[in-house]
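Visitor: Requesting a structural model of the entry that follows:
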Amino acid sequence: MKKGRVNVSIVPDARRKKEGGKLPLKLRITYKGERRYYGTGFDANEEEWAAINSAGPRGELRRIKAGIAEIEKKAEDCIEKIVPFSFKQFEKAFFGKEIQFETLKLAFKAQIEQLESNDQWGTAAFYRTACNALHRFKAKIALEDVDQDFLRKFEKWILGEGLSITTVGIYLRALRTILNIAIDKGSFRKDAYPFGKRKYVIPTGKNIKKALAIDQIKKVFEYPTPSGSFLEQAKDFWILTYLCNGINMMDIARLKGKDIDAKSIRFIREKTKRTKRGDPLIITAARNPHVNAILAKWGKKSPAEEEYVFGIIEDSDTPKVARAKIQQFTKLVNKWMKRMGEDIGFNLTLTTYVARHSFATILLRSGAPMTFASQSLGHSNVITTQKYFAGFDLEAQAEYTKALVNF
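Guide: So this is what the prediction gives:
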């Protein structure tokens, strides 16, 4: 139907063919030669579409016919009131908000830019990786393309690429966030949301967290390294992570003179600074002769309160440059520790992540209460710590369960 120079119709979108030959039914608005399509939440194949347009469709097809007729009528009523017509005003009137994103890539781009403006460079990189993976699977993705069928096919494709089910979950949790934002901004229909109960459920991987036993830790401490070498530096910073409550490289790099006194090192996990801004959790790690030796060897002598202790980053670095330096330093440590682990004969890849898990595991095995482990790791509650230890150290679990038949 035409309203002035505006044409309103419901049409099957042949560009978006789905499984079983179904096509999404779109509200098409044409004005001055420009066409825009909006999802209705309904699909139909060629035969069903013919039946919907017949005099007496039945059952589900009758419901679809009534639904799209209601959408078409609403669009016509909105257009009647918009003089002169504009798509921007139509979207605001029809959806209650102006459409912010026309494609999935634009939605990701907006989120990535927002994260980078907040100096959340790591999270931004994570979203960029997810976006790239989705667009390797399908070159051009409209928001309405993201349905349960799309998600199932993406999962199958990722697994076919030799990646894990955990990777599927990581990418699709990012996508779920993007769709939630798009719904809030009026760019995606809430009733077309593909995630949730009786819809597509994002898979969760079951990672067996790996840690070293105390005798293996001893081998790391005693491993010979040339003085001043990259290997020595990597070993020392790995040990610093292990001894200082599992502190990661990001937080090590950001330690300043004010964070260190004669007895302790204090820090707030960079990971939680934004979420715990109103009630930051300060982690305190006790100094000992090993920690003191590492500070003396690699740290600055008597650093000023606001001076970075290890010089991994500089105060003049932009957030992006600082993060790149820390990532490079972490890669260097992991590279040399991997070589050390292979030389010793460990059956896992020796990384700083293993150092954090080893600290936590050995802490609990020593008899420390879960609440102390939770505080040491910087977890907001004991439940988080309990989840953290779920699936921990399969070999240790097998050893513990021997007690069940220790007659």
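Visitor: contacts, neighbours, all on C-alpha from now
Guide: Will do.
Visitor: Quick check: what element follows the helix or strand that contains residue 252 along the chain?
Guide: For residue 252, the enclosing helix or strand under DSSP states H and E is helix 249-253. Tracing the chain past helix 249-253, the next element assigned as helix or strand by DSSP H and E is strand 264-268.
Visitor: which of the residues in that following strand are buried?
Guide: Taking 16 or more other Cα atoms under 10 Å as the basis for neighbour counts, the residues of strand 264-268 that come out buried are 264, 265, 266, 267, 268.
Visitor: Does residue 379 lie in a helix or a strand, and which?
Guide: Since the elements are taken from DSSP H and E, residue 379 ends up inside neither a helix nor a strand.
Visitor: can you pull the buried residues of the lengthiest helix in the chain?
Guide: Within the chain, and with DSSP state H defining each element, the longest helix by residue count is helix 319-344. Of the residues in helix 319-344, those scored as buried under the neighbour-count criterion (16+ other Cα under 10 Å) are 319, 322-323, 325-326, 329-330, 332-338, 340-341.
Visitor: I'd assumed residue 241 was in contact with residue 352.
Guide: Yes. Under the contact definition of Cα atoms under 8 Å, residue 352 touches residue 241, with a separation of 6.9 Å.
Visitor: compare with the first, here's sequence two:
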Amino acid sequence: MATIKVKFREPSMPGNKGTVIYRISHGNKTRCITTSYLIHPAQWNYRRNMPLTDINMKSSDIPEITRNINRDIRLLERIIRTLSDRAVTFDADDITERFNRTTTENSLFNFMNATINRLIQNGRIRTSETYTAALRSFRKFREGRDIPLDELDTDTIEAYEAFLRANGLVPNSISFYMRILRALYNRAVEAGITQQQKPFRHVYTGIDKTVKRALPISKIRQLRNLELSQSPALAYARDIFMLSFYLRGMSFIDMAFLRKTALHNNRITYRRHKTGQQLTIACTPEMKTILNRYPGNASDYLLPIIPLHVTDERKAYRNQSYSINRRLKQIAVMLDITTPLTLYVARHSWASAAKDSGIPINIISQGMGHDSETTTQIYLSSLDTSVIDHANSLILSSLL
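Guide: Model prediction:
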């Protein structure tokens, strides 16, 4: 039977603080775990082997150290139960090793950084970026102070929600961070690093319907016909927006990493970065007109979004996204467009135009990428591509 004893190691010099240690015995072995908790001998209860709880003790460290010791004991007990349930032979070395590893991972910041690194290694770059954004936000809330996963309770999460709200975030943005943290927390629970306490049960983790982002076809037409020959940067932003619209609302990341080999036999075939789903689109005259404006692209990519020999393609893609969206806002002022004009509006606009053209909802739904993106993509993958090409031709013909 494994035993856990809390002990106090006396300081080597009078007047110094001693150290709290844990003595683990099992399998004819005894091992000691040295903690970072330092206490003066006068603050230690030798009979109970715990810090004194006398309220007259003038030390703010004692309550926190006591909580930490109790938390560590619960963790050690959980480790022993887990190892026992596996019906395998283990000893004090196994308990100690598991405790040392788990206490390192039990830190929210450490566990999140480790998760981000694994996502990057697995090629899930976009997901790693969202986790990084959530970590940066939560670290700001905590003013840089890490927190054990075991202490991530409803009070902490509700305080974080209030912090985000006070900083002007809308419900969907708050929910974005909450869902990421909840996913990370559930990973830790599955790994046995912490126990499920449902700390997110009192905060909002849904998705509200947002204001309509789609442009009417009349504004799309004005945008296409806008004279921008004296401003190549604005013309380029407009062309990328229109090409996204022509390509059935293709996302900017998919456009940026679209290789020249994707265009074959007058069709563009690619896999979505977000879902991995393969899509194919007939290359229309409208698309060719824009592609022919940028024939000098020396890289392997079809569009001149990511420069040749760039060292960080993801950074180059993000910088281009910021730059284009900034110029689209300038164009919006020129056309008296009140909708915040971004590249993502092209995707919404194509979906809205599809609905307005009488195209069945099972081909493409309004608000693609939000309420029913998954369903929409399932339908797109199961339909004959000629049906979708016909739908696209109907939308593009409405621009004439």
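Visitor: Mind telling me the TM-score for this superposition?
Guide: TM-score for the superposed pair, counting by TM-score structural alignment, normalised by the length of the second structure: 0.68. Supporting figures: 317 aligned residues with a Cα RMSD of 3.9 Å.
Visitor: before we move on, the earlier item: the buried residues of strand 264-268 of the first structure: which two are farthest apart?
Guide: The widest separation within those, taken as Cα to Cα, falls between 264 and 268 and amounts to 13.5 Å.
Visitor: picking that back up, overlap of the contact sets of residue 352 and residue 241 of the first structure?
Guide: Taking Cα atoms under 8 Å, 6 or more residues apart in numbering as the contact criterion, the common neighbours of residue 352 of the first structure and residue 241 are 248, 249.
Visitor: the more surrounded of these two?
Guide: Set residue 352 of the first structure next to residue 241 and count neighbours by other Cα atoms under 10 Å: residue 352 wins out with 27 against 24.
Visitor: List the residues that contact the more buried one.
Guide: 238, 241, 248, 249, 333, 334.
Visitor: And it, what's its match in the second structure?
Guide: Superposed on the second structure with TM-score structural alignment, residue 352 of the first structure falls opposite residue 343.
Visitor: so how far is residue 262 of the second structure from its match?
Guide: Separation of residue 343 of the second structure from residue 262 of the second structure (Cα to Cα, to the nearest Å) stands at 21 Å.
Visitor: could you say what helices and strands the strand or helix carrying residue 400 of the first structure packs with?
Guide: Secondary structure here is read from DSSP H and E; on that basis residue 400 of the first structure sits in helix 394-400. Under the contact criterion of 3 or more Cα pairs under 8 Å, 6 or more residues apart in numbering; DSSP states H and E, the helices and strands touching helix 394-400 of the first structure comprise an empty set.
Visitor: Identify the residues contacting it?
Guide: Surrounding helix 394-400 of the first structure, the residues in contact under the criterion Cα under 8 Å, 6+ apart are residue 208.
Visitor: Point me to the helix or strand that includes the aligned residue in the first structure for residue 208 of the second structure.
Guide: Residue mapping for residue 208 of the second structure onto the first structure gives residue 205, with TM-score structural alignment as the criterion. With elements taken from DSSP H and E, nothing contains residue 205 of the first structure; it lies in neither a helix nor a strand.
Visitor: and the closest residue to residue 205 of the first structure other than its chain neighbours, how many residues sit next to it?
Guide: The shortest distance from residue 205 of the first structure to any non-neighbouring residue, by Cα to Cα, 6 or more residues apart in numbering, is to residue 166 (4.4 Å). Burial of residue 166 of the first structure is recorded as 16 neighbouring residues (other Cα under 10 Å).
Visitor: dump the residue contacts of residue 166 of the first structure.
Guide: 203, 204, 205, 206.
Visitor: Correct me if wrong: residue 314 of the first structure contacts residue 323.
Guide: No. Between residue 314 of the first structure and residue 323 there is no contact under Cα under 8 Å: 11.1 Å.
Visitor: all helices for the stretch 101-250 of the first structure, in order.
Guide: 104-117, 121-137, 148-160, 165-184, 214-222, 230-243, 249-253 (DSSP state H, counting those that start in this stretch).
Visitor: if we can go back for a sec, could you tell me where the helix holding residue 400 of the first structure falls in the second structure?
Guide: On the basis of TM-score structural alignment, helix 394-400 of the first structure is assigned to no residues in the second structure.
Visitor: One more: stretch 110-117 of the first structure?
Guide: Correspondence between stretch 110-117 of the first structure and the second structure is established over residues 114-121, with TM-score structural alignment as the criterion.
Visitor: Pull the residues that contact the matching stretch.
Guide: For stretch 114-121 of the second structure, contacts defined as Cα under 8 Å, 6+ apart pick out 125, 127, 128, 129, 131, 132.
Visitor: Which residue in the second structure aligns with the residue nearest to residue 205 of the first structure?
Guide: Alignment of residue 166 of the first structure against the second structure is given by TM-score structural alignment, with residue 172 as its counterpart.
Visitor: residue contacts, the counterpart of residue 239 of the first structure in the second structure?
Guide: Taking TM-score structural alignment as the alignment basis, one finds that residue 239 of the first structure is matched in the second structure by residue 242. Contacts were defined as Cα under 8 Å, 6+ apart; by that measure residue 242 of the second structure touches 224, 346.
Visitor: Repeat that for residue 228 of the second structure.
Guide: When contacts are taken as Cα under 8 Å, 6+ apart, residue 228 of the second structure is in contact with 234, 235.
Visitor: ok, the residue mapped onto it from the first structure to residue 175 of the first structure distance?
Guide: If you follow residue 228 of the second structure across to the first structure using TM-score structural alignment, you land on residue 225. To residue 175 of the first structure, residue 225 of the first structure is 45 Å away according to Cα to Cα.
Visitor: cool, and residue 335 of the first structure?
Guide: Taking Cα to Cα as the measure, residue 335 of the first structure and residue 175 of the first structure are separated by 31 Å.
Visitor: Leaving out the residues flanking it, which one is nearest to the residue sitting nearest the centre point of the second structure?
Guide: Of all residues in the second structure, the one closest to the mean position by Cα atoms, centre = their mean is residue 130, 2.5 Å from it. Taking Cα to Cα, 6+ apart, and ignoring the residues beside it in sequence, residue 130 of the second structure has residue 180 as its nearest neighbour in space, at 7.7 Å.
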